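Trainee: sequence-free structure coming up:
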């Protein structure tokens, strides 16, 4: 009796995540009179978010698929990478950033767990020993958290109403993002035990 084939995330899952994200961004940018979307750089997000969501899949296709055409695409990892963008936009659509004081902090932590778990599942398997994999994923998460905060500052904080509290908020967000990435490193290492690849 042969073992069942491992579950693979279907391709429509990351496609659905992109469609839901871009749809909400389009509403935020082009439907007038919705106050919760004001001064939050949704025009920039409408361009940047799809590009960032598709960056890792595009790199995977260029680097991996060219060398190993038979390699199945890691749609589950792609979905995890994209999920944080959907959560961020949905939080704005449902006005959770303004109605729930803890939403922004939770978002930075959880979204970095999603993002770095997805990235870690794609690039983490060859890294040995396990502690080096955890540190690599956590370090990459810290770098991305700093980059994200620089992007937020440039697009809407420096000329916005949050400039007085930006320093403390930025330090908190970077810390939460790094802790989320550390958890992602632990999750990826646990998931990859005894397995060379995860899809």
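Mentor: Everything's here; your move. Being a predicted model, the structure only gives us computed values, none of them experimental.

Trainee: drop to CA atoms for contacts and neighbour counts, all remaining ones
Mentor: Will do.

Trainee: which parts of stretch 22-40 are buried?
Mentor: 22, 24, 25, 28, 29, 37, 40 (16 or more other C-alpha atoms under 10 Å).

Trainee: check which helix or strand covers the fifth one.
Mentor: Assigned by DSSP states H and E, residue 29 belongs to helix 12-30.

Trainee: how far away from the center of its chain is that helix?
Mentor: Centroid displacement of helix 12-30 relative to its chain, using C-alpha atoms, centre = their mean, to the nearest Å, is 15 Å.

Trainee: just the helices in the chain please.
Mentor: In the chain, the helices defined using DSSP state H lie at 12-30, 42-60, 66-67, 75-93, 96-99, 103-123, 130-152, 166-191.

Trainee: in TSV: these, plus distance to residue 1.
Mentor: As requested, these are exported to TSV (distance: least, C-alpha to C-alpha, whole Å):
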stretch	distance to residue 1
helix 12-30	31
helix 42-60	34
helix 66-67	33
helix 75-93	27
helix 96-99	51
helix 103-123	29
helix 130-152	33
helix 166-191	25
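
Trainee: nearest to residue 2, of the ones you listed?
Mentor: Of all the helices of the chain, helix 166-191 sits nearest to residue 2, with 22.5 Å by C-alpha to C-alpha.

Trainee: dropping in the other structure now:
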């Protein structure tokens, strides 16, 4: 009996994630009178989030143009990289940040696991399992620090959360790094037994 065909993520999944994210951002930015969106820099997010969501696909596409054996687009990895932005915006749309005490903490852990899982899928094939853990966790830690700097610059430094920002920032960076570490362990386990692809 022939082995079952390997399932791959279709292109429309990351496309749908992008459309749903931008749609909610547009509502948050242009529809007046919705208190849950006030003071959270949604105008800046409307510009930044689509760019950040498309950076990885754009880099992959530019590299694929120069590489003959790039293969089909890794739509699943792209979707994982984009999902945290949709989760973040949806959490604001449903007012989960202000009504569910643990939502922000879960968000940082799970979103970094998704983000770094997607990034890890793109790089893990060229690394040994031990280096997958180091690389993916390191990428996650750096991105967690960068994210917190972005939050501070855009809405914390002049907002109402300044008094609790230090402790919250440290906690968010730890949770983001733990999420990245979780993704790294799963990717390393998946990587075991598979030969590393040569860097080309």
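Mentor: Received, thanks. Not measured: the values here are computed from a predicted model.

Trainee: and the TM-score, once the two are fitted together?
Mentor: For these two chains in superposition, a TM-score of 0.95 is obtained (TM-score structural alignment, normalised by the length of the first structure); 196 aligned residues with a C-alpha RMSD of 1.3 Å.

Trainee: centre-most residue in the second structure?
Mentor: Centroid-nearest residue in the second structure: residue 115, 3.1 Å away (criterion: C-alpha atoms, centre = their mean).

Trainee: the closest residue to that residue other than its chain neighbours and residue 180 of the second structure: what is the separation?
Mentor: If the residues on either side of it in the chain are set aside, residue 115 of the second structure comes closest to residue 81, at 4.4 Å by C-alpha to C-alpha, 6 or more residues apart in numbering. As for residue 81 of the second structure, its distance to residue 180 of the second structure is 12 Å (criterion: C-alpha to C-alpha, to the nearest Å).

Trainee: check residue 73 of the second structure too.
Mentor: Distance of residue 73 of the second structure to residue 180 of the second structure, computed by C-alpha to C-alpha: 23 Å.

Trainee: out of those two, which sits in the more crowded spot?
Mentor: Taking other C-alpha atoms under 10 Å, residue 73 of the second structure and residue 180 do not tie; residue 180 has more neighbours (34 against 15).

Trainee: OK, contacts around the alignment partner in the first structure of the more buried one?
Mentor: Per TM-score structural alignment, the equivalent position to residue 180 of the second structure in the first structure is residue 181. By C-alpha atoms under 8 Å, 6 or more residues apart in numbering, the contact list for residue 181 of the first structure reads 109, 112, 113, 116, 117, 137, 138, 139, 140, 141, 142.

Trainee: the fourth one against residue 189, yeah?
Mentor: It stands for residue 116 of the first structure. No: using C-alpha atoms under 8 Å, residue 116 of the first structure is not in contact with residue 189, being 11.8 Å away.

Trainee: looking only at neighbour counts, state which of the two leads.
Mentor: The neighbour count for residue 116 of the first structure versus residue 189, taken as other C-alpha under 10 Å, is higher for residue 116 (29 against 24).

Trainee: what sits against that one?
Mentor: Residue 116 of the first structure neighbours (C-alpha under 8 Å, 6+ apart): 81, 137, 138, 140, 141, 181, 184, 185.

Trainee: do the same with residue 115 of the second structure
Mentor: With contact taken as C-alpha under 8 Å, 6+ apart, residue 115 of the second structure is in contact with 80, 81, 82, 83, 84, 180.

Trainee: got it, and residue 138 of the second structure?
Mentor: Here residue 138 of the second structure is in contact with residue 177 (criterion: C-alpha under 8 Å, 6+ apart).

Trainee: next one: the one 10 residues further on
Mentor: Residue 148 of the second structure sits next to 169, 172, 173 when contact means C-alpha under 8 Å, 6+ apart.

Trainee: how close does stretch 173-183 of the second structure sit to the first structure?
Mentor: Stretch 173-183 of the second structure, aligned to the first structure and superposed, deviates on average by 0.3 Å (mean C-alpha distance after the TM-score superposition for the first structure).
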